[in-house]
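Trainee: Quick one: sequence plus predicted model below, questions after.
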Amino acid sequence: MLKIHYSLDQKPADSIRDLEPPKVLNISVRNLVLKTKKGSVLAKGDLVAEHPSPCGGACHAALGGKVKAVNYHSLTVECSGGAETVEPVDVASMGKGSELIRALQELGVDVSPLSGRAEVLVINGLNPEPGVSVAQQLLRDGGEELRAGLDMARKLLSPDRTILAAPKGEAVSIPGAETVGIRAKYPYSLDALVVRAVTRKEFPEHTRVINVMDLFDLGKVALTGLPVTETFMTIDGHNYRVPVGTPVRHILEALELNVEPGDTIVLGGPFRGESIYSLDQGVKKEDYGMFITSSDAIPEVQDAACMNCGECVLQCPARVQPHLISRYAEYERFEEAERYGLNSCFECGLCAFNCFARRPLLQYIRFAKAQIRAKGQGTKA
C-alpha cells in the first residue's frame, strides 16, 4: 500500500494582502438563478443571482459597474470604480428564526449548517488542502469576525457544546469554543473526518460543522450587514483578499506571475481544485487558492482503461470503490454508481491523485452527482 502524508500545516508568511481591483469581473452564474441582465448598472453588493437550493447563498457584485455580457457560464461586469454600495441590512438585531436565516442567505451566506437545533457545533479550523494557508491566516488575524460569526451561529443553533478543531500544537482559540487539536494531514481536513476526530463518532446526530472561512464570512455579514463579495486565496505562498469574479488573467498580471505554454492553472487546491478553461475565468467564493503546475510536473490525466490495481480503494477515506463508481459514471449508469457508494464519496480527490492510469476519477464522480441532481430538479419542476 502506498502511504503518503500530505501536510496541512501551512503557516502564513505575513498579513493578508489586498489585490489591485480588476477593471472587469467575470462572475460565475452557472446553475444559479440570474437576477440581472445585460445593460444593468450595478452598485457594489447588488444581487446578481440566487442559489436554486433552499440553503445556498446568493451571489452579489463585488464591484460596481455595468453588465456587458451574460452567458451560461458567467456574467461580465465592466467595473466603473465608483464607491456606491448597497444599504446594509441590520441582521444583528434580528431575532432567531426564519427571518434571520433568509436575510443571511440573501447576503450570500450558505445557511445549510445553521438551521435547526444542534447539540454540538464543530468549527473546522484546518487548512482545506496542502499548499493553502487561508484557515490558519484567519484564525490568526480574523479574531473580531470569527467571534461575531460564532455568536451568530450559536444564536441560531443553541449548541450545548462548541468545538474548534485546530492543527495539533497550534495555540489558537475563539472565545466561546473549546479547542481540540487534530492531525494536520490531508484528508483529515474534510468535514466528515474532522467531526469524527473530535466526537469519536461517524456522522453523529445533531452535530453541525462549519469551516473557518465560512464562519469569518458569517461574522463579517453580522458586523457590517453587507453581502459576501470577496474570497481569500493562497497564491505563491501569500494570502490575498480577492473580489469574487476577478479574472485569473488579472491576478497573474497584478502579481507578475509567469505562465508558460502547456502549464495548468488550478483554482482551489491540488486535490479538489479545478483547472481553468480560460485566463478570463473569474474566481468563485470557494476558491481558496491558485496553483500553477508546469506541464512536466504531473502526468496528464487521460481516458485510459482502469488497471484494477486497487490503489484508489486503498486511499479512499470514505471506504468506497472509486474505480467501480467512476466506470459506471463514465457510461452514464448512474443508478449503479449510487449502489456502489457514489453519495458516500467526500470528493477528496485522493483516488484521482494516486491513480496509476491517470484516469479522471474525481471528474467522473462529480459528473455523476451533477447529472443526478439535475434529473431530480427536472422531475420536481
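Mentor: That came in fine, so what should we check first?
Trainee: use CA for all of it now, contacts and neighbours both
Mentor: Noted.
Trainee: Can you show me the strands along the stretch 151-300 of the chain?
Mentor: Using DSSP state E, counting those that start in this stretch, the strands of the stretch 151-300 of the chain run over residues 161-167, 178-182, 185-186, 207-211, 230-235, 238-243, 264-267, 274-275, 289-293.
Trainee: Reformat the ones you listed into TSV and put mean neighbour count and distance to residue 123 next to each item.
Mentor: Compiled in TSV, these are given as follows (neighbours: other Cα atoms under 10 Å; distance: least, Cα to Cα, whole Å):
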stretch	mean neighbour count	distance to residue 123
strand 161-167	23	5
strand 178-182	19	9
strand 185-186	20	17
strand 207-211	21	5
strand 230-235	23	18
strand 238-243	22	21
strand 264-267	20	24
strand 274-275	16	25
strand 289-293	22	20
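Trainee: would JSON lines of those with distance to residue 79 be doable?
Mentor: Formatted as JSON lines, the strands of the stretch 151-300 of the chain follow (distance: least, Cα to Cα, whole Å):
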{"stretch": "strand 161-167", "distance to residue 79": "39"}
{"stretch": "strand 178-182", "distance to residue 79": "43"}
{"stretch": "strand 185-186", "distance to residue 79": "39"}
{"stretch": "strand 207-211", "distance to residue 79": "31"}
{"stretch": "strand 230-235", "distance to residue 79": "15"}
{"stretch": "strand 238-243", "distance to residue 79": "12"}
{"stretch": "strand 264-267", "distance to residue 79": "23"}
{"stretch": "strand 274-275", "distance to residue 79": "26"}
{"stretch": "strand 289-293", "distance to residue 79": "23"}
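Trainee: out of those strands, nearest to residue 370?
Mentor: Nearest of the strands of the stretch 151-300 of the chain to residue 370, taken as Cα to Cα: strand 274-275 at 15.1 Å.
Trainee: second one coming, line it up with the first:
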Amino acid sequence: MNSWAAEGIYDCNFLCICVLGDRSAYGLCKEMSAQMKLTHCVNGFVASPQDMPTYGQLGCQGFIVLDKEHKVVSEGTSPFMQVRGLAFKHVEALLNAVCNNLPLPDLCPGEAVQLAKAPEGLEKLQGYRGICIRAQDNKVDFGFTDGPLQGKMISVPHSSVQRLDPMDEEESCGQGCSSGACADGSCQKAAGCGDRKSCEGGNCGLPCSKPGCEEREASSSEGSTCDPSTCERAECKVDPDFVSQALDLVSVKVASMDSEHEECATALRRLVNTRTREVLEEVLKCLSDHFAHEEALFEEYGFGAHVNEKLSAKKSHANEHQRMLNKVRKQLSCGPSVPATFVRELLQEFHEHTTLYDVQYADFLAGKGAK
C-alpha cells in the first residue's frame, strides 16, 4: 500500500486505520507505521467505540475499495495469504477502473473461478475450480487449483468462466496456484515433456505424448513415489538454501512460543528429507499443539479481542491457523507420499505466518508477562 502511494500512479488516498476503538489504538497505530514504514499513505486510528465502522475487515483479509463518492466498490479484495501476488493485481485492477472512470471489471486477478464450459476436447475439465490469473480482451487465464491440471493454466473465453465466492484453497491436493505456480502467466510443464502447445485456445497443460510423461504428471499432483534423498529430478528437490531461509525464524519474545516454533521447524526439516505421510502427520500434530497453545495465550492475556469478529486480530489469527491445518489434512488424504511442491508451500507459509502474524502479538504478550 505504501508503495502504491509513493508511486503516485493512482489518483486516490491509501488509508491504514487501527480499529481498536479506544485510546490504546494510538500506540498500535504508531507501531504499525514504524513496522510497515508507512511514510506515504494515511495512517490513522478510531479512538471511540461510537465511531467504529459497522462493517469491515482486517488488512490481512484484503482491501476495502471505495470510489470517489465513497461508495463501496469492494468489501474485500483477495487475501494475500491465499493467492499471494495476485492479491495486489486484484487491487490494481479495481484502482485502474475507479481512478480512470472506467467500468469495473467483471473479473479480476486473484478471484476464485470455476470452469463452467471446458474447451472442445477437454470436456473432462468442466467444473474444476481455479484462480483468475489474468482477464483481458474477452480471455481469461485460468489457473487450476484442483483436478488433473492442478497448478497449470489454460486460456479460455470469458464466457466459459464463472466467478465463485472467496476461495478456500485447501479444497485440492498438492500444489495449486496459491504459491504462484501458475501466476506468472506461463504454461507449466510436467518434467521431461519438452515443448507444449500454446496457451491460446485452451491448449496449455495438455498431456504430452512422450513415454512416461503421463506417469510423471500424475506423480507431480498426487505425490511422487521416489526416494527424495536420491532422486535427481528437479521437481523432487527442495533447495537447501530455501529451507534454511524459510526456517530462520524471528523471536516473538515469548519463550514458550519461540521453543515451539523451533519444534515445528525441526518437524518440517524432517518432512523435507523424507516427504512421507508419517512425517507429515508429525508436522500436523506439532502445528496443532502449538496453535492451540498460542490461542490459549491469546485468551489468557486478552490479545486481539474485538466485539466485531471481522475486526478481531485474535479471530483472523485463529482462522489462519485453521487454514494451514486444513491444508495439511487435505494433503494427508491425497496419498502416501508428499510432493516437493507441497513441502515448499508449507515451509513458505509457516515462515510468513511467524513473520507476518506472530510478531504482531510479540510486544503485547511479552508486556503482559507471558512465558
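Mentor: That came in fine, so what should we check first? Nothing here was measured: the structure is a model prediction, and the numbers come from that model.
Trainee: where does the TM-score land?
Mentor: The TM-score (TM-score structural alignment, normalised by the length of structure 2) is 0.25; 146 aligned residues with a Cα RMSD of 6.1 Å.
Trainee: Quick one: closest of the strands of the stretch 151-300 of structure 1 to residue 69 of structure 1.
Mentor: strand 238-243 (18.7 Å).
Trainee: Just list what the closest one packs against, helices and strands only.
Mentor: strand 17-18, strand 230-235 (3 or more Cα pairs under 8 Å, 6 or more residues apart in numbering; DSSP states H and E).
Trainee: who does the first one touch, helix- and strand-wise?
Mentor: Strand 17-18 of structure 1 sits against strand 238-243, with contacts defined as 3+ Cα pairs under 8 Å, 6+ apart.
Trainee: which one of the helices and strands packed on strand 238-243 of structure 1 lies closest to residue 243 of structure 1?
Mentor: strand 230-235 (4.2 Å).
Trainee: Next, the angle strand 238-243 makes with the closest one.
Mentor: 150 degrees (axes from the mean of the first three to the mean of the last three Cα atoms, to 10 degrees).
Trainee: between strand 230-235 of structure 1 and strand 289-293, how many degrees?
Mentor: 30 degrees.
Trainee: Which secondary structure elements does strand 230-235 of structure 1 sit against?
Mentor: Using 3+ Cα pairs under 8 Å, 6+ apart, the elements in contact with strand 230-235 of structure 1 are helix 134-141, strand 238-243, strand 289-293.
Trainee: a helix runs through residue 16 of structure 2, doesn't it?
Mentor: No - assigned with DSSP: H, G, I helix; E, B strand; the rest coil, residue 16 of structure 2 falls outside any helix and is strand.
Trainee: isn't it right up against residue 43?
Mentor: Yes - in this structure, residue 16 of structure 2 is within contact of residue 43 by Cα atoms under 8 Å, at 4.8 Å.
Trainee: So for those two, which sits in the more crowded spot?
Mentor: residue 16 (19 against 16; other Cα atoms under 10 Å).
Trainee: Count the residues that sit near residue 102 of structure 1.
Mentor: 15.
Trainee: What helix or strand is it located in?
Mentor: Assessed by DSSP states H and E, residue 102 of structure 1 sits inside helix 98-106.
Trainee: now swap in residue 316 of structure 2 and tell me
Mentor: helix 313-332.
Trainee: could you give the angle of whichever helix or strand comes after that helix to helix 313-332?
Mentor: Remark: after helix 313-332 of structure 2, the chain's next helix or strand is helix 340-352, criterion DSSP H and E. Orientation note: helix 340-352 of structure 2 sits at an angle of 160 degrees relative to helix 313-332 (the same axes, to 10 degrees).
Trainee: Check which helices and strands helix 340-352 of structure 2 sits against.
Mentor: Partner elements for helix 340-352 of structure 2 (3+ Cα pairs under 8 Å, 6+ apart): helix 240-246, helix 255-274.
Trainee: Of these, which stretch is the most buried?
Mentor: Highest mean neighbour count of those: helix 255-274, a mean of 19 (counted as mean count of other Cα atoms under 10 Å).
Trainee: Which strands or helices does the next helix or strand after it pack on?
Mentor: The helix or strand immediately downstream of helix 255-274 of structure 2 is helix 277-301, counting by DSSP H and E. If you count contacts as 3+ Cα pairs under 8 Å, 6+ apart, helix 277-301 of structure 2 packs onto helix 255-274, helix 313-332.
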